[in-house]
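1. Prediction below, plus the sequence it came from.
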Amino acid sequence: MSKILIKNAQMVNEGQIKQTDVLISEGKIEKIAASIPHSGEKLIDATGKYLLPGLIDDQVHFREPGLTQKANIQTESRAAVAGGVTSFMEMPNTKPPTTTIEKLEEKYAIAKETSLANYSFYIGASNDNLDEVLKADPKNVCGIKVFMGSSTGNMLVDNEQTLANLFQKAQMIIASHCEDDPMIAENYEKYKEKYGEDIPMECHPEIRSAEACYSSSSKAVALARKHGARLHILHISTAKELELFDNDIPLKDKKITAEACVHHMWFSDEDYKEKGAFIKWNPAVKTKADGAGVLAGVLNDKIDVIATDHAPHTIEEKSNKYGSAPSGGPLVQHSLQVLFDFYKQGKISLEKIVEKACHNVAILFDVEKRGYIREGYWADLVLVDDNKPQEVTKDSLHYKCGWSPFEGHTFSSSITHTIVSGHLAFENGQFNDSVKGQRLTFDR
């Protein structure tokens, strides 16, 4: 693996922005200094660009195996790398679901051969696989995923004793999708009675309501407190849920944490008329006040990390009526550009973006030697030119599904280089697939 020297970068790292050079050797960061002489290494002139740690996305759905008409690990990891995401943690609601160690290792084998980004996979909880879940090794599996609300794949865990046992015995992070299924089912029947098969898409946040989110999240928090479990609630979508979380405890000491996703802060219920099913997610995009509340939670540290919940479906699937159109959409290629737009709008600092999308994910999951720009750490790095706007067009997309909810928008910044474990995987729009990403390991 060749050496790489990055010169004159504005490095955003550990609460500071400063101009520096970075030398990469043998996949790791060898030296960080104000000036490092060039002596034959691959040279990247980063003048006028920001250098960030590569983003670690703790929630993606890459659809392999079994749902590869929507996406696969190869295509979506490339899209991630093009967006500055160097590591991902992928969800178990594939086909078949990843609810056994055997199925989990099959995914790792696919990623080893095809993933351009670094990777880890959750093992999925069901109503009857607790013994299998507890076999997962905390040192090389990111966590346990439990659906306390059903979504794509219908892996709902609704057995009270199963949940109690899981929260009592789990030795690693429990990442939970929280929506109250009976409440949602009741809401859906009311709207179906009113509209038949033509439920307007803008009813989605009323069907998958704020109340359904809060009901399930509060139940999960109560379970975690009762059993002392390590709980991470995914994709917070309401302002009200913020009252469930603390911001006066250091992250390393928190037992209950929360995640925000970029789409819940970018879109609102006012966008359903234009975007329709292409912004239909579970949990639903809700009001502008909810989106602002989620962003406020990021800023005041009630919400600990930023991710995407990248979850593609085909255009054909998304073109169905409300009851048949699946929830989810592709996001990994543009999440960092979304955050840079927020920065340009004065909504968030670059230091806070790096804290929430890089440092804190590494702290929360105990990721070994990633998430920071430090000597001796793996060289997972991204360069951003915030003076080079980029329009989202179909031709610019790397997703297998071929669409994006951001089509037509011009972002204020561009991702110019992405380095994954010391390999220059993406440079000025071109991929180098000759070296694959690595399996994440965890200091647990």
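-> Received the coordinates, thanks.
2. For the rest of this, base every contact and every neighbour count on C-alpha atoms.
-> OK.
3. Would you map the strands across the stretch 1-150 of the chain?
-> Ranges of strands in the stretch 1-150 of the chain, per DSSP state E, counting those that start in this stretch, are 4-13, 16-25, 28-33, 42-45, 50-53, 55-60, 85-90, 118-121, 123-124, 144-147.
4. Summarise which helices and strands the last one is packed against.
-> If you count contacts as 3 or more CA pairs under 8 Å, 6 or more residues apart in numbering; DSSP states H and E, strand 144-147 packs onto strand 123-124, strand 174-177.
5. Kindly report the same for the shortest one.
-> Applying 3+ CA pairs under 8 Å, 6+ apart, one finds that strand 123-124 makes contact with strand 144-147.
6. contacting residues around the strand it packs on?
-> The contact list for strand 144-147, computed with CA atoms under 8 Å, 6 or more residues apart in numbering, reads 91-92, 122-126, 133, 155-157, 172-178.
7. following the longest helix along the chain, which helix or strand comes up?
-> For the chain, the longest helix by residue count, based on DSSP state H, is helix 210-227. Following helix 210-227 in sequence order, the next helix or strand is strand 231-233 (DSSP states H and E).
8. My read is that residue 19 contacts residue 6, right?
-> No: assessed by CA atoms under 8 Å, residue 19 is found out of contact with residue 6, at 11.0 Å.
9. before we move on, back to that, relative to residue 318, which of the strands of the stretch 1-150 of the chain is closest?
-> Closest approach to residue 318 among those is made by strand 55-60 (18.4 Å; CA to CA).
10. orientation of the closest one relative to strand 85-90 in degrees?
-> Between strand 55-60 and strand 85-90, the angle comes out at 20 degrees (axes from the mean of the first three to the mean of the last three CA atoms, to 10 degrees).
11. Alongside the first one, take a look at this:
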Amino acid sequence: MNQKITLIKNAKIVNEGTIFNGDVLIEGEYIKEISESISPKSADVFVLDAEGKYLLPGAIDDQVHFREPGLTHKANIETESRAAIAGGITSFIEMPNTNPQTTTVEKLEEKFEIAAQTSFANYSFMFGGTNDNLDEILKLDVNQVAGLKLFLGSSTGNMLVDDPEVLEKIFKSTSMVISVHCEDEGTIKKNLKEHIDKFGDDIPIKYHPIIRSEEACYLSSSKAIELAEKTGARLHVFHLSTGKETNLFTNKIPLKDKKITAEVCIHHLWFSDEDYDKKGTFIKWNPAVKTEKDRDQLWKALLDDRIDVIATDHAPHTIDEKKNVYTNAPSGGPLVQHALPAMLEMYHKGKISLEKIVEKMCHNPAILFQVARRGYIKEGYFADLVLVDLNNPWTVIKENTLYKCGWSPFEGTTFKSRITHTFLNGSLVYQNSKFSNIKSAKRLTFNR
């Protein structure tokens, strides 16, 4: 359904720290008007009655791995962006560790071309830094690319940046957000060797957070922050997993003025090491899911604004790959379809408000990456909007899981809330579990 003019009536609008009853008029790609009551001006207006539902800005996921090019047996931009739309995520920023890696401007543009043809959601990509591609980094147009991604641990291929001189040069050379994966490789290698000596390759999964330990995370993230403070770089630390790391960040200044920011992912807020017995390698992530105490401290830092963003680190692998013994089972899992429902479940449990969910999943990624005209319900902004029914339970099963890999770490979980409608750039692209045939996705742009 592709009406040029849509009127959403009687919604509970969640935006900028408030919830209010109102109507939203969409003309073309944009939000034209927000008011307590808007009357349709002509018979051509498509009116959607949202009585009893909550209207949220579309979520912006700042960290996904959609596996294209080169790893498309696991996932691709088309399948995973479609799952994202069903989960209320309307924009994504995808990571550079594909095959080939996104470490040249040419390879970056090839990914943009794929997304322009196949993506269901708005898209941008991070550019990957290596020990030897500073010349390529300097060619980037800062208004056309989401940011720079550096692996300071747990990298694939040659993407581990472990030369201190190169690292400092990169930090000094760009005004873009530098997003980092922080785990100390030396610590992990030492811990892994000890466990292989004891167990062989079939290490019990419960030792994953001991191998990829708090020490490994803290050592790496504290060094990255020290370097950012020394060079004045704009640093964003991905997927915090330990309580100790949260003390490295501040809530004393507004996000727009922060030079050093942090993200937490859904799995580190939901699972703990007590879940390894039941879930096994299906909740093997890097950094590892750690203790209940770590999870509690991550929640505390999220709610007091030391942590700025909630993301997914969506990183699918096939079931067969995940069923391997510990040393051969890859880390990562699919999350974009279930991230917002999981956070809404936490709202039902009294852990977080709807306003705070919107702040961390919609507003703050837009502020942090300076995304142009998205992340809010505002007149003149793109109409990326999500309607949610907070009392429409459903259970995650294989048959309603949309990831190409065909599984979810949430399988068997019943969520109370359901995404009923997703609008993308003014078009209704998803309604009551059905997708329209409209491709309205756009390349994200940035105001820098």
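-> The structure has been received and is ready for your questions. Please read all numbers here as calculations on a predicted model, not as lab measurements.
12. Superposed, what's their TM-score?
-> Put the two chains on top of each other and the TM-score (TM-score structural alignment, normalised by the length of the first structure) is 0.99; 444 aligned residues with a CA RMSD of 0.8 Å.
13. ok, back up a step: got the strands of the stretch 1-150 of the first structure as JSON lines, with mean neighbour count columns?
-> Shown next, in JSON lines, are those (neighbours: other CA atoms under 10 Å):
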{"stretch": "strand 4-13", "mean neighbour count": "23"}
{"stretch": "strand 16-25", "mean neighbour count": "20"}
{"stretch": "strand 28-33", "mean neighbour count": "18"}
{"stretch": "strand 42-45", "mean neighbour count": "14"}
{"stretch": "strand 50-53", "mean neighbour count": "26"}
{"stretch": "strand 55-60", "mean neighbour count": "28"}
{"stretch": "strand 85-90", "mean neighbour count": "28"}
{"stretch": "strand 118-121", "mean neighbour count": "25"}
{"stretch": "strand 123-124", "mean neighbour count": "29"}
{"stretch": "strand 144-147", "mean neighbour count": "26"}
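14. Let's have the ones you listed in CSV, adding distance to residue 436 of the first structure.
-> Conversion of those to CSV gives the following (distance: least, CA to CA, whole Å):
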stretch, distance to residue 436 of the first structure
strand 4-13, 17
strand 16-25, 17
strand 28-33, 15
strand 42-45, 19
strand 50-53, 18
strand 55-60, 16
strand 85-90, 11
strand 118-121, 8
strand 123-124, 22
strand 144-147, 25
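15. The ones you listed: which one's closest to residue 259 of the first structure?
-> Minimum separation from residue 259 of the first structure across these (CA to CA) falls at strand 55-60, 8.8 Å.
16. For that closest one, which helices and strands make contact with it?
-> Applying 3+ CA pairs under 8 Å, 6+ apart, one finds that strand 55-60 of the first structure contacts strand 85-90, strand 305-307, helix 360-365.
17. Which element is encountered next along the chain beyond the last one?
-> If you walk from helix 360-365 of the first structure toward the C-terminus, the next helix or strand you reach (DSSP H and E) is strand 381-385.
18. still on that earlier bit, closest one to residue 383 of the first structure among the strands of the stretch 1-150 of the first structure?
-> It's strand 50-53; of the strands of the stretch 1-150 of the first structure, that one is closest to residue 383 of the first structure (CA to CA) at 4.7 Å.
19. what range in the second structure does the closest one sit on?
-> Aligned by TM-score structural alignment, strand 50-53 of the first structure corresponds to residues 54-57 of the second structure.
20. ok, and what's touching the matching stretch?
-> With CA under 8 Å, 6+ apart, stretch 54-57 of the second structure has contacts from 11-15, 358, 362, 375-377, 384-390.
21. let's go with 6 Å and repeat that
-> Outside stretch 54-57 of the second structure, the residues that touch it by CA atoms under 6 Å, 6 or more residues apart in numbering are 11-14, 375-377, 385-388.
22. ditto for stretch 277-289 of the second structure
-> 209, 268, 272, 331-332.
23. tell me which residues in it are buried?
-> Applying a neighbour-count criterion of 16 or more other CA atoms under 10 Å, one finds 281-289 buried in stretch 277-289 of the second structure.
24. Likewise for stretch 235-243 of the second structure?
-> Judged by neighbour count (16+ other CA under 10 Å), stretch 235-243 of the second structure contains these buried residues: 235-243.
25. And stretch 405-420 of the first structure, by the same measure?
-> Those would be 405-406, 411-420, for stretch 405-420 of the first structure by 16+ other CA under 10 Å.
26. In a markdown table: those residues, plus secondary structure and distance to residue 114 of the first structure.
-> Output for these, formatted as a markdown table (DSSP: H, G, I helix; E, B strand; the rest coil; distance: CA to CA, whole Å):
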| residue | secondary structure | distance to residue 114 of the first structure |
| --- | --- | --- |
| 405 | coil | 26 |
| 406 | coil | 26 |
| 411 | strand | 29 |
| 412 | coil | 31 |
| 413 | coil | 28 |
| 414 | strand | 25 |
| 415 | strand | 22 |
| 416 | strand | 22 |
| 417 | strand | 20 |
| 418 | strand | 17 |
| 419 | strand | 16 |
| 420 | strand | 14 |
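27. so which of those residues comes closest to residue 115 of the first structure?
-> Nearest member of those to residue 115 of the first structure, counting by CA to CA, is residue 420, at 10.8 Å.
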